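Trainee: sequence first, predicted coordinates after that:
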Amino acid sequence: MQIFTEYRSELFLKKYGIKVSKSYLTNNAEKALELSRKMKFPVAIKIMSPDILHKTEAGAIIVCRNEVDILTGYETLLNIVKKRKVKLEGILIQEYLTGNEIIIGIKKDETFGHVILFGIGGIYTEVLKDISFRSCPVSKKEALKMIEEIKNIKILEGYRTQKPVDKIVLSSIISTISKIPLKNKTISELDINPLIANGKSIIVVDARMILD
C-alpha cells in the first residue's frame, strides 16, 4: 500500500486539469514565512505526512492570520510531528479559501470495481451522509444526475450568502475524476474533501490517495 499526502495527491490531480489551491511545501520556518508573503492572509499551514490521514483530528492544520502565527504555528506543527513520531514530508503553506464545500471520492469495490461518490463536503460529510454513487466512469450528463440526487442540493444553489455552484462545471469535474482509474487501476482510494466552490470556481483544498 502506498499513501499519497495532500501535496502529492494534488500534484497528481493537476495532471488531469483539476484546479487545486495555491500551495508550497517547505521544511524551513523562515522559508514558510517567505512563502506566506506570496499569498493574502489568512493562510493555512498543514503537516504533510503519510502517517496522518485525518489532519483536522490530529491538529495538523492551523489557520494563520499574520506572520507571527506562521512562526508559532510552524513550531506547533513540528511538535506534533515529534510527539506522534510520524514521517514528515514537509509543511504545506496554502491559500485559505471559503465557499461551498464538496466531496468527490473514488473507492475500489471488490464487487463493482471503482465507484465514484459525490456529496456535501467538509465537516458535514459524516453528519449529513448525503452522498450519491456511480460506477466509474460517468458522463457529464450522469454526473449532473449525481449532483441533483443529493438531498441538500439547495446548499449548492446559493444558500444565504454563498454563490450558487455552477452545476455544469461541477459535473465536468466529476466526470473527469471518474475516468482517472481507467489508466490508474491501482488506486484503492481517492478522497477529495473538500473542494471549495464559488460559482464557476471549484478548487481542491485537500486530497488523499491510496494505491494498492
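Mentor: Received it, and whenever you're ready, just let me know what you need.

Trainee: contacts, neighbours, all on C-alpha from now
Mentor: OK.

Trainee: now the helices for the chain?
Mentor: Using DSSP state H, the helices of the chain run over 6-14, 29-36, 55-58, 67-84, 124-128, 140-149, 153-156, 167-178.

Trainee: number of residues surrounding residue 37?
Mentor: Close neighbours of residue 37, defined as other CA atoms under 10 Å, add up to 12.

Trainee: against residue 50, how distant is it?
Mentor: 27 Å (CA to CA, to the nearest Å).

Trainee: just the helices of the chain: most buried one?
Mentor: helix 167-178 (a mean of 20; mean count of other CA atoms under 10 Å).

Trainee: please state the offset of it from the chain centre?
Mentor: Distance, stretch centre to chain centre, for helix 167-178: 15 Å (CA atoms, centre = their mean, to the nearest Å).

Trainee: which residues are in contact with that helix?
Mentor: Residues from elsewhere that reach helix 167-178 (CA atoms under 8 Å, 6 or more residues apart in numbering): 16, 18, 104, 106, 115-116, 118, 136-141, 143-144, 147, 200, 202.

Trainee: this is the other structure I want to compare:
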Amino acid sequence: MDCQEIIKKSIADGDAVIPELEAQKICRNFNIACPPTILAKGKEQCSSVAQAMGYPVVIKVFSRHIVHKSDVGGVITGIQNADQLDKAFEQLMDNVSKNAPGAEVEGVIVQKQMPKGVEVVVGGLKNDQFGPVVMFGLGGIYVEVFKDVSFRLAPLNKDEALRQVKETKVYKLLQGVRGEKPCDVAALCEVIVNTGRLLAAFPEIKELDFNPVFCYPDGCTVVDARLVLK
C-alpha cells in the first residue's frame, strides 16, 4: 500500500490520526528512519515477536480509539526479557481497561527500544496563510516547558534546515557536551528536509509530530510518529 492509499484508507475509516504502523510506512517512504515495529494480536504473538526482534523492547496499545497512548498507561518501556514482557503485557491491558474502558483494542505494538540519544522534536502544520510549516526544537517531555523551537516554510533545503537547527538552544547539545560525541547534524537536517517534503506532498495531512527524535553520532531515528488528518 503506497502513501496515498494509506491516507485514503485512514480517511475512509474515519481516523483523525493515521495509525502508527501506517504512519511509519509513510515516513520510510520519505527516508525518515523509524525503529523496527510489529503489531502482535495477543500475548503469545507478542512474546514471539519480541524474541525475534531482540530485547529491550517497548510495547504500546494499538487502538484507533486511543490517540495519546501514554495518557492511559498504554506504553511500557525498558522490557528486558520474556518474564518482564509477560508482566508488562498484563499491566498494559489492565491500564487500558481502567483508563479507556470504551476503547476497542486491536493488538499490541512491539517496538525495538532504541538507545537514548539527544531528544529533539520535528513537527509541522498547514498554516492558512503561508502553507506547510516545519518546526524543530528540544524534544521529549520538555517541548511544552522550554518552547525552544524554530519554524521554516516547507519545502526547504539542507542549508535552510541547518540554519533552523542553529537558531535553537538544543544545537549546543547536538554539538556534544561534557565529553559526549557530537550528533550527526547532517542526518538531522535530512530528517527536517524530508519532513517538509512529506508535509507539502499531502494536502490531507493537517499536522505531524515526530517526538522524540533520537539523534546519535551516526544518524537519527523517529521514535514516535503522529500524522493528523484534516
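Mentor: Noted; the coordinates are in hand. Predicted model only: the values in this text are computed from it and were never measured.

Trainee: now the helices of the first structure as TSV including distance to residue 186 of the first structure?
Mentor: What follows is the helices of the first structure, written out as TSV (distance: least, CA to CA, whole Å):
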stretch	distance to residue 186 of the first structure
helix 6-14	14
helix 29-36	34
helix 55-58	24
helix 67-84	29
helix 124-128	25
helix 140-149	23
helix 153-156	32
helix 167-178	14
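
Trainee: what's the closest of those helices to residue 99 of the first structure?
Mentor: Closest to residue 99 of the first structure of the helices of the first structure is helix 153-156 (CA to CA; 9.8 Å).

Trainee: which residues sit against the closest one?
Mentor: Against helix 153-156 of the first structure from outside (CA under 8 Å, 6+ apart): 100, 147, 163, 164, 165.

Trainee: looking at those residues, which one is closest to residue 192 of the first structure?
Mentor: For the contacts of helix 153-156 of the first structure, the nearest to residue 192 of the first structure is residue 100 (13.8 Å; CA to CA).

Trainee: pretty sure the closest one contacts residue 196?
Mentor: Yes. Between residue 100 of the first structure and residue 196 there is a contact under CA atoms under 8 Å: 5.5 Å.

Trainee: picking up where we left off before, out of the contacts of helix 167-178 of the first structure, which end up buried?
Mentor: Buried members of these, scored by 16 or more other CA atoms under 10 Å, are 18, 104, 106, 115-116, 118, 136-140, 143-144, 147, 202.

Trainee: from the residues you listed, which is closest to residue 60 of the first structure?
Mentor: residue 104 (21.9 Å).

Trainee: which position in the second structure aligns with the closest one?
Mentor: Aligning on TM-score structural alignment places residue 104 of the first structure opposite residue 122 in the second structure.

Trainee: contact partners for that match?
Mentor: Residue 122 of the second structure neighbours (CA under 8 Å, 6+ apart): 134, 135, 136, 137, 192, 195, 209, 210, 211, 213.
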